[in-house]
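Q: The sequence isn't on hand, but the structure is:
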């Protein structure tokens, strides 16, 4: 009988789930480090929240552990890489908090519009300032939602229920998906800011989203509008927000998250038109119960039948499977990453074709790493296990085909992605069954190793293009490591892939785009082999 240790405080429903599945469970939260070390070796699985840190000595002592379950989203307290090396599956519960976090955002919107926190404080102080608290009616107003994932999509639905017009910025949803949601998709955050009366944020904190809402974006918002952030601290420039609220440019702001937490001191607290809560997005009885039940069910499924749900690390493979799949996995990830960086998001369809030897191997991991490469440019915590689920959540149709034969190669993978920008294709093969190569891009034969800094461009097949491209790179002091060309005789167009020693700046790419006969310039960083 498998044995589970619940190491942190958790709803008793988790215990009930394990016992109902005939799994032995010990509920022992709050132990000292010495006590944890003395018992951790007795368990096949550990369920945690955020208090217990499963790293270093404690993880090393967990000799029997096969699965770790985190009742919540973040796994910062677990050494995921160390678990992967040892074949330990790490699971989280990404959906248990979605509704409660979405509801908090809507509550903040309503409270900010009607000045409820300020009116409550005034009334309790013995005042009766009816004329001071003149609110904003939400019906008929325009709401802007940044990020239409699990939480953002629920917020959109709730705001529509308040009879608001909802506009969305999310580069990962297609026009078709936006239409199905009943929202209007916009192309930039700036456009969204200029359009709406209320702006609410539901994206992860990544390099691309840090200070996404900066002084420029806040300045573009309508005078008298409202900003709400229940996502992550650091997405909003707090200094810029302070200035906008202090000057009266923004009517109000509401925050559940801060750049530094716990936020015991913050200059934003000085302003009466900024309402704050202490990161309570997941703090409801229902949410706490949901994540406890969900993590227990997932762990039980894995312990009893090997079913993996919401894992944040790639399941372990046998040595033989790893040996066979390793070069294919690298090729597949690089193909997905190449399209993810050379085609703007808003994908609606992904089709993968396996030909020759590629059709006879385990294709599921290859599909997953293709989607991982495609989505990982702007998505938080996407990996080879959850990429398929995240793609389907975004309304992306995924299909695959297999054929035992291939026209030119012993093994071949073809990837076709359709989205708001149209269709982009890339094909890849293995030389000597181990060296990945891209061999066809947008129906044009061109061969190069998917490695390093790649500039991809399409152009009219006219004299002088290559020389002018080279001149731009030379002026920027960028050395060319490899230069591969392909031509389409029937259309009079050509493509090229340039491997450069150093990443080009956006200015360099813009200068290349402006050259005569150049149709498109894109850039991808694909890493080392």
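A: That came through fine. Just so it is clear, the model here is predicted, and its values are computed rather than measured.
Q: drop to CA atoms for contacts and neighbour counts, all remaining ones
A: Will do.
Q: Spell out the residue ranges of the helices in the stretch 1-150 of the chain.
A: With DSSP state H, counting those that start in this stretch, the ranges of helices along the stretch 1-150 of the chain come out as 12-20, 33-39, 56-61, 80-85, 98-114, 116-124, 150-161.
Q: List the buried residues of the fourth one.
A: Applying a neighbour-count criterion of 16 or more other Cα atoms under 10 Å, the buried positions in helix 80-85 are 80, 83-84.
Q: Including distance to residue 350, could the helices of the stretch 1-150 of the chain go into TSV?
A: Below are the helices of the stretch 1-150 of the chain laid out as TSV (distance: least, Cα to Cα, whole Å):
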stretch	distance to residue 350
helix 12-20	37
helix 33-39	46
helix 56-61	39
helix 80-85	28
helix 98-114	27
helix 116-124	47
helix 150-161	21
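Q: Was I right to think residue 498 contacts residue 452?
A: No. Contact criterion Cα atoms under 8 Å: residue 498 and residue 452 do not qualify, at 10.1 Å.
Q: Could you tell me which residues touch both of the two?
A: The contact sets of residue 498 and residue 452 do not overlap (Cα atoms under 8 Å, 6 or more residues apart in numbering).
Q: structure B:
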């Protein structure tokens, strides 16, 4: 028998699913004082929580028998994932149950910004003013809706916007182009193209270093006058000070916002504008979504307890005895190599192929798993871990291949990863471990070099001629950017050089553009690890 304790209020539909399992005993503790709650979980096999229960280290110290934590929702900020992992507890969430609710909430904000419905309602209902001329709106039909990020929610918003007769353009470098074109949307390669052409912009990306303040002063300047902006995804994707300035100048016609950088947010400078429509993070707040989430997490908890699957897991304890000593040293390197490649390409990845050489060949499956986790962490709007990575890879149509290493090499153990992206482009890097805590990549696309994948890295390719590297250093110095490490590889057969430049701080895109103006520059990218 398994004991499942429900710690927070969830839909009865989910509780019924648990109760209908013959070998599961369900206890409802949602009304119990939160300080007293963990003391009664000593024999619980699984718990189900929402955001009201904080599952921290002290909480888990009482849970001697706990195997599974089910989070009835997406976010797991209230759960100490590291501590749960150390104790071998699998943490599950429900990333898809709120998709339709968040989609419809986005559309509600969009329509409010077009027609100013809340304002007209308030004036008529509470001020008793009948003024039709004041509330002249605009139509969604014929407008161009720009969608940044085309995951589950972004895709559903696109479909609904087109059903209104709107045109949809999409920016998401991490999806196959046919995903957008298949539903009738246009996908663009540059964010600026979307920004400059959209009448309405809605953002649906994860919050990462790349997307934080993704829309700021420079981006708003490039937008159409009278643009409408929507954010029902994550606080911090739009720079809130830049939004204020855009509203003050009249550049932004209206703003619909459900999320803020700091929450809860009972008061904000944006609230002073009548053309700003705000809600207190209500994207998932529908009865239907709460039922779906409760039913989904109940089934996931049952499957996890019975060993049938962990599709929505956000962590897992890796069993050390399954990995050789040298294999363990390569796992972290594999994950960093995957993260490096996805950041470097910033494109839809079609295929990940790994070529393990030496003793690490016996750990090929684990190396592939860690590589895919590294790749996915930068491109999906979900918690990625060693359980759900295979599901997410399959869902996004990315192929994975483990191949034998058939080249000569001086390295006893070597991991080569080849990424296929965009129009049959490839990039290949090789990594080796020289001693404990000394993992390095040793080549990239035929350029030999040795560098640790950590910190802020600029990857710069140029024609191999005198003076170029000096100019790069001069530009960085002029912008007060300190170089922490510099490695150079050369290919005389191509007449090209490849530099890895580690800096003490992240380098602004405008500085990268300045470097690309150097005569002889071929390409540049930045990576943060």
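A: Looks like it came in fine. Quantities reported herein were computed from a predicted structural model and do not represent experimental measurements.
Q: Closest one of the buried residues of helix 80-85 of structure 1 to residue 346 of structure 1?
A: Residue 346 of structure 1 has its nearest neighbour among those in residue 80, at 30.0 Å by Cα to Cα.
Q: What helix or strand is the residue positioned nearest the centre of structure 1 located in?
A: Nearest to the mean C-alpha position of structure 1, counting by Cα atoms, centre = their mean, stands residue 379 at 1.8 Å. Per DSSP states H and E: residue 379 of structure 1 is located in neither a helix nor a strand.
Q: How about the contacts made by it?
A: Contact partners of residue 379 of structure 1, counting by Cα under 8 Å, 6+ apart, are residue 204.
Q: so which of the buried residues of helix 80-85 of structure 1 comes closest to residue 129 of structure 1?
A: Proximity of the buried residues of helix 80-85 of structure 1 to residue 129 of structure 1 (Cα to Cα) peaks at residue 80, which lies at 54.1 Å.
Q: Cross-check the contact I'm expecting between the closest one and residue 90.
A: Yes. Look at residue 80 of structure 1 against residue 90 with Cα under 8 Å: they come within range, at 6.8 Å.
Q: Are there residues contacting both of those two? Which ones?
A: 312-313.
Q: how about the helices in the stretch 401-529 of structure 1?
A: Secondary structure of the stretch 401-529 of structure 1, counting by DSSP H, counting those that start in this stretch: helices at 465-475, 506-513.
Q: Which one, of these, ends up nearest to residue 276 of structure 1?
A: Closest approach to residue 276 of structure 1 among the helices of the stretch 401-529 of structure 1 is made by helix 506-513 (37.9 Å; Cα to Cα).
Q: Surely residue 349 of structure 1 and residue 400 touch.
A: No. Judged on Cα under 8 Å, residue 349 of structure 1 makes no contact with residue 400 at a distance of 11.0 Å.
Q: number of nearby residues for the closest residue to residue 500 of structure 1 other than its chain neighbours?
A: Among residues not flanking residue 500 of structure 1 along the chain, residue 480 sits closest, at 4.5 Å (Cα to Cα, 6 or more residues apart in numbering). Neighbour count for residue 480 of structure 1, taken as other Cα atoms under 10 Å: 16.
Q: In this structure residue 480 of structure 1 contacts residue 498, no?
A: Yes. Using Cα under 8 Å, residue 480 of structure 1 is in contact with residue 498, at 6.9 Å.
Q: what's around the closest residue in space to residue 447 of structure 2 that isn't next to it in sequence, how many residues?
A: Distances taken as Cα to Cα, 6+ apart put residue 489 closest to residue 447 of structure 2, at 4.9 Å, once the chain neighbours are dropped. For residue 489 of structure 2, the tally of surrounding residues (other Cα under 10 Å) stands at 19.
Q: Residue 108 of structure 2 too?
A: Look at residue 108 of structure 2: counted by other Cα under 10 Å, it has 13 neighbours.
Q: And it, how far from residue 121 of structure 2?
A: Distance from residue 108 of structure 2 to residue 121 of structure 2, counting by Cα to Cα, to the nearest Å: 15 Å.
Q: for residue 65 of structure 2, same thing?
A: Distance of residue 65 of structure 2 to residue 121 of structure 2, computed by Cα to Cα: 54 Å.
Q: higher neighbour count, those two?
A: Shown here are residue 65 of structure 2 and residue 121; by other Cα under 10 Å, residue 65 has more neighbours (16 against 13).
Q: wait, the more buried one sits on residue 47?
A: No. Counting by Cα under 8 Å, residue 65 of structure 2 sits too far from residue 47 to count as a contact (10.8 Å).
Q: Pretty sure residue 197 of structure 2 sits against residue 223.
A: Yes. Assessed by Cα under 8 Å, residue 197 of structure 2 is found in contact with residue 223 at 7.3 Å.
Q: what about these two, which has more around it?
A: Remark: of residue 197 of structure 2 and residue 223, residue 223 carries more neighbours, 22 against 17, as counted by other Cα under 10 Å.
Q: and that one, what does it touch?
A: Counting by Cα under 8 Å, 6+ apart, residue 223 of structure 2 touches 195-198.
Q: how big is the offset of the longest helix along structure 1 relative to structure 2?
A: Taking DSSP state H as the criterion, structure 1 has its longest helix at helix 319-342. Compared with structure 2 after fitting, helix 319-342 of structure 1 deviates on average by 2.6 Å (mean Cα distance after the TM-score superposition for structure 1).
Q: show me what contacts the nearest residue to residue 267 of structure 1 once chain neighbours are set aside?
A: Using Cα to Cα, 6+ apart and skipping the chain neighbours, the partner closest in space to residue 267 of structure 1 is residue 242 (7.7 Å). Under the criterion of Cα under 8 Å, 6+ apart, the contact list for residue 242 of structure 1 reads 267-268, 271.
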